[in-house]
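In: Quick one, what's the 3D model for this:
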Amino acid sequence: MTRETPSILLAAGGTGGHLFPAYALAEELARRGLAVDLVTDMRGDRYGTGFPARSVYQIPSATPGSKKNPIALARAGFTLLRGIRKARGLLRTLKPAAVVGFGGYPTFPPLVAARLLGIPTIIHEQNAVLGRANRALAGKASAIATSFRKTRFLEGKLAEKARFTGNPVRDVVIEAAKTPYPALVPGGPLKLLVFGGSQGARFFSELVPPALATLPAPVRQRLKVVLQARAEDVSTVTAETAAAGINAEIATFFKGLPQIMADSHLVIARAGASSVAELAVIGRPSILVPLPHSLDSDQLENASNLAESGGSWCIEQRDLTPLRLATELGKLFEAPEILAAAAANAKAQGQASSVGLLADLVQDVIGKRLA
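Out: Below is the predicted model:
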């Protein structure tokens, strides 16, 4: 690899929240003529994305548990040290111009190894709260990219090397965003998308079918529901929606989710960073239910940001019952103008140019090194 065509190593865990923005950056760097490699944890790519990298490498990693369990803590520490040793060997072979991490402890070994070898590092924070792994890495990072203009725990010297880029979305999301918000026609279909993200969808599988069953028959007959469920819940959810006379497609995973989102009148989802970013870029109204036990309440922060813009409604899980959801859905389906306004408000928050801004930051960092 010559100095004119440097390679970039991306580090991301196997969850969609980390993998999807890394995927988007890989697409953009390739367009700019840069070679891209990916290092991930042992989960690999669970989404069948066919990550656009020259090569994909796996490095051992672990998330440190509670200090109250010293055995588990020691085991995680040993795994991370093993990952750092393996990452150092990989970096000596690849000689990347920079390593870009997307948060989570799977990025810890390669970014620590990069610093030990004097390779510039960039961390990208998808959430409105600086994650724990990123907090541990931020002090030595060459630059910090943020998805929100205000990011909790990012202050002082860390704030000085932060740059707002937004959260990159994949090309398939940009393409889906070209679809206009579908008009709600009197008596026409009501397209509802429900997905729970990588954290699982059991809560929605238990909440949504009884909520939909209480809607008036004329509304149920118009519903076209796409619902993500865990494998063990698919048969139950299918039976419940069928018994209520609802046209529903139930599956564990939808590969074309961005276009399904674009075709929907309303989305019910968790508030993971990538989900919120894609809802905004595509411009679809949503009821966001933050994961209640997410570290540092990052999903609540994400949902609150979009809700404050008028692009969504944030309802905490503890406050959401089937009756409450049915009431909210009934109100929204009777007021298409409210849904259309929320769609416009969400789209106004979308940052389709984020991937370009992040790629600019990467080139700025490697440009300084090559100079």
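In: going forward, measure contacts between C-alpha atoms and count neighbours the same way
Out: Fine.
In: Distance from the helix or strand containing residue 137 to the middle of the chain?
Out: Secondary structure assignment for residue 137, by DSSP states H and E: helix 132-138. Offset of helix 132-138 from its chain centre (C-alpha atoms, centre = their mean, to the nearest Å): 18 Å.
In: buried residues in that helix?
Out: Residues of helix 132-138 classed as buried: 133-135, 137-138 (neighbour count, 16 or more other C-alpha atoms under 10 Å).
In: Residue 230: which of the residues you listed is nearest?
Out: Closest approach to residue 230 among these (C-alpha to C-alpha): residue 133, at 28.0 Å.
In: pretty sure that closest one contacts residue 103?
Out: Yes. Between residue 133 and residue 103 there is a contact under C-alpha atoms under 8 Å: 6.2 Å.
In: so what sits against both of these two?
Out: Residues touching both residue 133 and residue 103 by C-alpha atoms under 8 Å, 6 or more residues apart in numbering: none at all.
In: Can you show me the strands along the stretch 201-350 of the chain?
Out: 223-228, 247-251, 266-269, 286-288, 312-314 (DSSP state E, counting those that start in this stretch).
In: For the buried residues of helix 132-138, could you give me JSON lines that also reports distance to residue 182?
Out: As requested, the buried residues of helix 132-138 are exported to JSON lines (distance: C-alpha to C-alpha, whole Å):
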{"residue": "133", "distance to residue 182": "40"}
{"residue": "134", "distance to residue 182": "39"}
{"residue": "135", "distance to residue 182": "41"}
{"residue": "137", "distance to residue 182": "43"}
{"residue": "138", "distance to residue 182": "42"}
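In: And those residues, which two are furthest apart?
Out: 133 and 138 (8.5 Å).
In: thought residue 313 was touching residue 307?
Out: Yes. If you go by C-alpha under 8 Å, residue 313 and residue 307 touch, sitting 5.3 Å apart.
In: ok so, going back, would you mind finding the most buried of the strands of the stretch 201-350 of the chain?
Out: strand 286-288 (a mean of 27; mean count of other C-alpha atoms under 10 Å).
In: so how far is stretch 340-351 off the chain centroid?
Out: 18 Å.
In: quick one: contacts of that stretch?
Out: 166-168, 181, 277-285, 306, 309-312.
In: In helices, which of these fall?
Out: 277-282, 306 (DSSP state H).
In: farthest-separated two in those?
Out: 282 and 306 (13.2 Å).
In: Looking at those two, which is more packed in?
Out: Each of residue 282 and residue 306 has its neighbours counted (other C-alpha atoms under 10 Å); residue 282 has more, 31 against 25.
In: Here is a second sequence; please produce its structure as well for comparison:
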Amino acid sequence: MSPSKPILLAAGGTGGHMFPAEALARALLARGRTVELVTDKRGHAFGDALPEVAVHRVNAASPGSGLVGKLAAGWKMGLGLLRASALMRHLEPAAVVGFGGYASVPTVYAAANARVPVMLHEQNAVLGRANRMLAAGARRLAVAYPEVSGLRERDRAKIVLTGNPVRPAVAARRATPYEPPAAGGPLRLVVLGGSQGARVFSEVVPAALARLPESLRARVHLAQQCRPEDLDAVRAAVAGLGLAAVELDSFFRDVPDRLAACHLALTRAGASTVAELTCIGRPALLVPYPFATDDHQTANAARIAQDGAGWHVPQPELTAEALAARLESLLNDPDTLAAAAAASRARGRDDAAERLADAVLEMADAAAPANAPTEAAP
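Out: Purely as a prediction, here's the structure:
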């Protein structure tokens, strides 16, 4: 493979797709490879941190509802495929890596049809719909979990376990050891609800803390991310609880530091959140977003619970009474927290970006002598 040939990353939409793409870009650039990003209008470039990564835009859309919506989505996808096919001819990439989501579909499909080596990266424990559509045309499927559901049997031979890349600031915190709560010492609880917070946490957490014994509340250091519209209500709800410290915000810029310092986290179970928790090695109560596509967050949480690295709490079971009982039990049991932290760290990776880069380059090198035809995606 010629180092001058670019490697195209196809990603867009949410940070769950863009974070691992950015991490892979960094790893490939460090090896002297040319990297370019293909995304849709929603996708953000990697910003000032990676100005050398050229960005190309293609049309893409998720399947619409109703006849008009489906026709509009099909039209956009068709335009995206035409643009992506032109990019294949113009750039002649060494490989294309798709990170799931419908923003990746035109580029990955065009690459498979042009016989460009394709790798798909799946961040969740369930193969996403876009990756399911594209798996037939991929030469490799890089996964974050040893077991991924939704795969056809004939695609299992393509699997390479890489993990889910995390931000450098997260990887740097893997060296921070977990310190379980000391008798009578602070109890640091971090509550994160994803990029926009979670209303259910804003409603349930203050009510659960109010049910804790006063002596326990007096030790709790609460850092909670809330939706902007919920901040005042949460602030009022916790004001008279006698907590040792309270930090509420709609966005924390220092999440890696907060996770590294916490004794217990309460979070959703998105791919990036789970990757960060396990990379740093922190115990967590995982409450999957119940409306996630294919319920993939439930699958993620279930895998973590099976490993003993945290506790899966379905949202319907997240009542103030149940959460209070769980918090009281765990915060008074440092040995259980420490065991979960160790299990979390054991399943986490700080080298996922390097492993993914290895797999991409091996695939591209193997295909370099003659780009053998690959089965095009249906």
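In: with structure 2 superposed, average distance for the helix holding residue 137 of structure 1?
Out: Following superposition, helix 132-138 of structure 1 is found to deviate from structure 2 by 0.5 Å on average (mean C-alpha distance after the TM-score superposition for structure 1).
In: In structure 2, point out the residues matching that helix.
Out: Counting by TM-score structural alignment, helix 132-138 of structure 1 pairs with residues 129-135 of structure 2.
In: quick one, what contacts the counterpart of residue 207 of structure 2 in structure 1?
Out: In structure 1, the residue matched to residue 207 of structure 2 (TM-score structural alignment) is residue 210. Contact partners of residue 210 of structure 1, counting by C-alpha under 8 Å, 6+ apart, are 240, 322.
In: likewise residue 40 of structure 2?
Out: Counting by C-alpha under 8 Å, 6+ apart, residue 40 of structure 2 has contacts 11-13, 57-60, 103.
In: cool, and residue 195 of structure 2?
Out: Contacts of residue 195 of structure 2 by C-alpha under 8 Å, 6+ apart are residue 251.
In: Ok, the one 4 residues further on next?
Out: Residue 199 of structure 2 sits next to 226-227, 230 when contact means C-alpha under 8 Å, 6+ apart.
In: if you set the cut-off to 7 Å instead, what comes out?
Out: residue 227 (C-alpha atoms under 7 Å, 6 or more residues apart in numbering).
In: how near is it to residue 155 of structure 2?
Out: Per C-alpha to C-alpha, to the nearest Å, residue 199 of structure 2 is found 39 Å from residue 155 of structure 2.
In: From the contacts of residue 40 of structure 2, list the buried ones, please.
Out: Here, 16+ other C-alpha under 10 Å leaves 11-13, 57-60, 103 buried among the contacts of residue 40 of structure 2.
In: ok, of the residues you listed, which one's closest to residue 325 of structure 2?
Out: Using C-alpha to C-alpha, these come closest to residue 325 of structure 2 at residue 13, 37.4 Å.
In: nearest residue to the closest one other than its sequence neighbours?
Out: residue 43 (5.2 Å; C-alpha to C-alpha, 6 or more residues apart in numbering).
In: wait, isn't that neighbour in contact with residue 9?
Out: No. Applying C-alpha atoms under 7 Å as the test, residue 43 of structure 2 and residue 9 come out as separate, 11.9 Å apart.
In: Who has more neighbours out of the two?
Out: Set residue 43 of structure 2 next to residue 9 and count neighbours by other C-alpha under 10 Å: residue 9 wins out with 28 against 19.
In: average distance between the helix or strand the more buried one falls within and structure 1?
Out: For residue 9 of structure 2, the host element (DSSP H and E) is strand 7-10. Its aligned residues in structure 1 lie a mean 1.2 Å from strand 7-10 of structure 2 after superposition (mean C-alpha distance after the TM-score superposition for structure 1).
In: helices or strands up against that strand?
Out: Packed against strand 7-10 of structure 2, as judged by 3 or more C-alpha pairs under 7 Å, 6 or more residues apart in numbering; DSSP states H and E, are the following elements: strand 35-39, strand 95-98.
In: Residue 323 of structure 1 matches what in structure 2?
Out: Here residue 323 of structure 1 is matched to residue 321 in structure 2, going by TM-score structural alignment.
In: Name the nearest residue to its match, sequence neighbours excluded.
Out: That would be residue 208: by C-alpha to C-alpha, 6+ apart, it lies 6.2 Å from residue 321 of structure 2.
In: Where does stretch 237-245 of structure 1 end up in structure 2?
Out: Going by TM-score structural alignment, stretch 237-245 of structure 1 sits over residues 234-242 in structure 2.
In: Can you give the contact residues for the matching stretch?
Out: With C-alpha under 7 Å, 6+ apart, stretch 234-242 of structure 2 has contacts from 202, 206, 210, 217-218.
In: how much space between the residue nearest to residue 129 of structure 1 when sequence neighbours are not counted and residue 122 of structure 1?
Out: Using C-alpha to C-alpha, 6+ apart and skipping residues adjacent in sequence, the residue nearest residue 129 of structure 1 is residue 152, 4.6 Å away. Separation of residue 152 of structure 1 from residue 122 of structure 1 (C-alpha to C-alpha): 18 Å.
In: Next: residue 253 of structure 1.
Out: For residue 253 of structure 1, the distance to residue 122 of structure 1 - C-alpha to C-alpha - is 31 Å.
In: of these two, who's got more company?
Out: Between residue 253 of structure 1 and residue 122, residue 122 has the larger neighbour count (other C-alpha under 10 Å), namely 24 against 16.
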